[in-house]
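Below are the sequence and a predicted model; questions follow.
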Amino acid sequence: MDFSIFIHFNDLIPGLPTDLGLECLTRLPHSAHRVALRVCRQWHHLLQSDQFYIHRKKTGRTRRVTCLVQAHHDQPRHDKHTGSLPPSYGISLFDPQSMAWDRVEPVPEYPFGLPLFCQLASCDGSLVLMGGWDPASYEPLTAVFVYDFRTSEWRRGKDMPEKRSFFAIGSGRGRVYVAGGHDENKNALRSAWTYDPRRDEWAGVGPMGRERDECEGVVVGDEFWVVSGYGTERQGMFDGSVEVLDLGSGQWREVNGVWEEGRCPRSCVGVGKDGKLVNFRGLDPGLKVGVCGVAIGSRVVLSGSEYEEAAHGFYLVDMEEGQNRKLKSISVAEGFSGLVQSGCCFEI
């Protein structure tokens, strides 16, 4: 391993050569970085550097976790003046390797709860949060926030070019892709955009062939799949087709008959061993209501309940097992059993 790029970091750990000190710090779990940043100036600069991130990735020390938009409380909140309020949401982390739970710091502009129905995407070391409804006014938002795990800080990104709700989202080739959904007047959309979090820039993508409200985004290889959805005049009548964007050419194509017509795809679309789409809803008797699945390699973290107001269960399933796949129950830490609205896989 070439340690020359770290030559200006000396005596990282007193008494150890620089290369051994670096290897020790490389093995620190992410949960310890918040404390490690405060140990000394050298550690602070090292842990926040691009070189350290690249080194961890090359040596296989990064770790894939799920980032979940999750309710803080299991039961709805109540206000003495306005009555029942929806639960507030934050971002939870689940590490399927250590089976540990953690939280991401709140977005400074929303300290008491994220925008409702906001979307998450992971892109080149950054966690991107966008859209949703203001939790107080229910107004659709165009706000974009980017979280850097190296600094444990949020920054405000450039706003989305259009207001849209319940859109498809995915990431690939260093960009975040959004498509479909509906505008503030409930008109279903065909338009699509791409966001570059490093440059903080938006660029237009050619429109899809049809309107797709309440669609779901899935990235398969170098393609962004926009699954199902419905047009303005077909409220709730979910389509059985997908539109596929080639991330290289920027061209769309439509594929029919790959999703069950009439079934909502929101947060419950996966890709099986055979490359076909899988509906996580109904995969187990405990996965009928509020189902959300987040792929993490060949495995998927699933959550949902058997019926309305039932306790939410959390499971791991290996998609490589084909038709014989079995669900493994996940032990949930206290305070992490709330409803999951959406999520993504992130490589820390």
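Received the coordinates, thanks. Numbers count the residues shown, from 1 in each chain.

From now on I want contacts and neighbour counts done on CA atoms only, so please keep to that.
Fine.

Leu25 versus Leu129, what's the distance?
Distance of Leu129 to Leu25, given as CA to CA, to the nearest Å: 29 Å.

Looking at the two, which is more packed in?
With neighbours defined as other CA atoms under 10 Å, Leu129 and Leu25 compare such that Leu129 has more, 23 against 18.

Work out for me the element that one sits within.
In the assignment (DSSP states H and E), Leu129 maps to strand 126-130.

Pull the distance from the helix or strand that that strand is followed by to the chain's centre.
Downstream of strand 126-130, the next assigned helix or strand under DSSP H and E is strand 144-148. Offset of strand 144-148 from its chain centre (CA atoms, centre = their mean, to the nearest Å): 12 Å.

And stretch 200-207, by the same measure?
20 Å.

Okay, one more to line up with it:
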Amino acid sequence: MSESCNSRHFSWLMKSCFPNPHDGNCKSSIRASATRNHHLHHHRQSQSLTTSSTTLSSLPDDLLLECFVRVPSDSLSTLCFVCRRWSRLLHSPSFFNLRRHQNRLHNTVYALTPSASGFIASTLTFEPLDYTIFAWNTRIYVPTDYVFLGNLYEYLPQSRLASIGPRIFVIGRYATLRYDIWTDSIISLSRMLAPRKKFACAVVSGKIYIAGGSLCAAATVDEYDPDSNKWRVVSRAPRLRYGCTGASADGVFYVIGGLKIDGPPTGAADAQMYMSSMDLYDAGARVWLRSRAVPGGGCVIAACAAVGFIYVLTSHAVEMSFWRFDARRRHGGFGEWSRMKTPQLAQPVRLDGSIKFSLVGVGNKVMLALMKNGRVLRASDERFVWIYDTVAGDWSCGPDLPEYIPRATCVNLEC
């Protein structure tokens, strides 16, 4: 792939800016300008030696981004192969911020599950939302033949997923992968500074933050920069956690729930308080904000961010509760908890390891996926995908994942 492109091959992008000479409304103006063009012909010839013509490739980055943002979403993947400059701009935060400002981003949930020699990626598109065709697409296969991962069936369930634009980052104990949906390629990246398992992970301002996960690594918060492909330690963690979950909103990395791993708890009340606690790390200022906890305690089993709020699902033995935390720091309600409606599951859910919970923010909606392992049979009246409308404040049943994807790991792509 070349560094820059020859824009004459993309003149179709510019044709709509000129009048059609065969249009009857344009004929008179064309005849009127013919004489003027004849007198200007010699003047233009003299200037052509010193003045280069304006081409698409000669536009500065900001104007080129303005052109790209108007390209239909299904054509963006093609533009990535033109040259390295175009690929860099199309993957830049500036491009996605501009598309977000113009309300052109679309949400698609990816559910990754391992296969014999790669990943199977099932997709669920939320925009435009047409309930007549609202179903999972499972025709995407991601080969990983040239990336050594060992046992994929053990690697993927223990990893965390993070998305930045059209790229999904699969972060595991001993390897980090990046899957680009536009180029349909997967590559190996720098792995974490120390092995972690069941850690918190979230994206803040185009960078990935992780915390918790093991005794040797949980004492730090690490940051991954996709541009430099490097990890670095950015802070010490106030609490050492295992089995925690992460989310981000308004520049803050939230480390939620989990078990205490820096020593045995003093009692059952201390353990319960730990599992419902939440630490707030301001990634821009590099400081920790005042700690928060879920009201009523309970064990946090899933969390995500959506439209400026943190949504948390907690469990009290066989009873679940659903909470919303106001994460809008420049809003008067910052830090307030509100109890929301809980999805009406057909049967009580026990935290015995047989069910994996996944909570994903998708635009102004929250998707809850309950995935059973292969040893547990599904009941005919059970629904395993629920969608919460943050505007209406109500749950509805979503399309279930196929049975051959029992314990997928889910992430939302906004691109």
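Perfect, thanks for sending it. Model, not experiment: these values are computed from the prediction.

other SSEs contacting the strand holding Leu129 of the first structure?
strand 119-123, strand 144-148 (3 or more CA pairs under 8 Å, 6 or more residues apart in numbering; DSSP states H and E).

Can you lay out these as TSV showing mean neighbour count?
Output for those, formatted as TSV (neighbours: other CA atoms under 10 Å):
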stretch	mean neighbour count
strand 119-123	24
strand 144-148	20
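
isn't there a helix covering Leu25 of the first structure?
Yes - the assignment for Leu25 of the first structure is a helix, going by DSSP: H, G, I helix; E, B strand; the rest coil.

picking up where we left off before, let me know which of the helices and strands packed on strand 126-130 of the first structure is the nearest to Gly257 of the first structure.
With CA to CA as the criterion, Gly257 of the first structure lies closest to strand 119-123 of these, at 26.5 Å.

Break down the second structure into its helices, ranges please.
Using DSSP state H, the helices of the second structure run over residues 24-48, 61-68, 76-79, 84-90, 93-101, 152-155, 268-275.

got the ones you listed as TSV, with mean neighbour count and distance to Val391 of the second structure columns?
Formatted as TSV, those follow (neighbours: other CA atoms under 10 Å; distance: least, CA to CA, whole Å):
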stretch	mean neighbour count	distance to Val391 of the second structure
helix 24-48	11	49
helix 61-68	15	31
helix 76-79	15	31
helix 84-90	18	31
helix 93-101	16	19
helix 152-155	16	37
helix 268-275	17	29
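
Out of those helices, which gets nearest to Gly118 of the second structure?
With distances scored as CA to CA, the stretch of the helices of the second structure nearest to Gly118 of the second structure is helix 152-155 (7.6 Å).

Make JSON lines out of the helices of the second structure and add distance to Gly308 of the second structure.
As requested, the helices of the second structure are arranged in JSON lines below (distance: least, CA to CA, whole Å):
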{"stretch": "helix 24-48", "distance to Gly308 of the second structure": "51"}
{"stretch": "helix 61-68", "distance to Gly308 of the second structure": "27"}
{"stretch": "helix 76-79", "distance to Gly308 of the second structure": "28"}
{"stretch": "helix 84-90", "distance to Gly308 of the second structure": "25"}
{"stretch": "helix 93-101", "distance to Gly308 of the second structure": "15"}
{"stretch": "helix 152-155", "distance to Gly308 of the second structure": "32"}
{"stretch": "helix 268-275", "distance to Gly308 of the second structure": "23"}
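
These: which one's closest to Cys299 of the second structure?
Go through those one by one with CA to CA and the one that ends up closest to Cys299 of the second structure is helix 268-275, at 5.0 Å.

roughly how far is the closest one from the heart of the chain?
31 Å.

contact partners of it?
Defining contact as CA atoms under 8 Å, 6 or more residues apart in numbering, one finds that helix 268-275 of the second structure is touched by Ile256, Gly257, Gly258, Leu259, Lys260, Pro265, Ala293, Gly297, Gly298, Cys299, Val300.

now do stretch 219-229 of the first structure
Contacts of stretch 219-229 of the first structure (CA under 8 Å, 6+ apart): 168, 170-173, 177, 179, 211-218, 237-248, 259, 264-265.

what about Gly209 of the first structure, how many neighbours?
12.

what's the answer for Asp200 of the first structure, then?
Residues near Asp200 of the first structure, counting by other CA under 10 Å, number 13.

before we move on, what about the one 10 residues further on?
Arg210 of the first structure is flanked by 16 other residues according to other CA under 10 Å.

List the contacts of it.
By CA under 8 Å, 6+ apart, the contact set of Arg210 of the first structure is Leu189, Arg190, Gly231.

quick one: what's aligned to the last one in the second structure?
Which is Gly231 of the first structure. Correspondence of Gly231 of the first structure to the second structure, assessed by TM-score structural alignment: Lys260.

just checking, its match touches Pro238?
No - using CA atoms under 8 Å as the test, Lys260 of the second structure is too far from Pro238 to be in contact (11.5 Å).

Save the contacts of helix 268-275 of the second structure as JSON lines, and put in neighbour count and distance to Arg160 of the second structure too.
Formatted as JSON lines, those follow (neighbours: other CA atoms under 10 Å; distance: CA to CA, whole Å):
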{"residue": "Ile256", "neighbour count": "31", "distance to Arg160 of the second structure": "14"}
{"residue": "Gly257", "neighbour count": "31", "distance to Arg160 of the second structure": "16"}
{"residue": "Gly258", "neighbour count": "27", "distance to Arg160 of the second structure": "15"}
{"residue": "Leu259", "neighbour count": "22", "distance to Arg160 of the second structure": "18"}
{"residue": "Lys260", "neighbour count": "20", "distance to Arg160 of the second structure": "20"}
{"residue": "Pro265", "neighbour count": "14", "distance to Arg160 of the second structure": "27"}
{"residue": "Ala293", "neighbour count": "17", "distance to Arg160 of the second structure": "23"}
{"residue": "Gly297", "neighbour count": "17", "distance to Arg160 of the second structure": "25"}
{"residue": "Gly298", "neighbour count": "23", "distance to Arg160 of the second structure": "23"}
{"residue": "Cys299", "neighbour count": "26", "distance to Arg160 of the second structure": "20"}
{"residue": "Val300", "neighbour count": "27", "distance to Arg160 of the second structure": "17"}
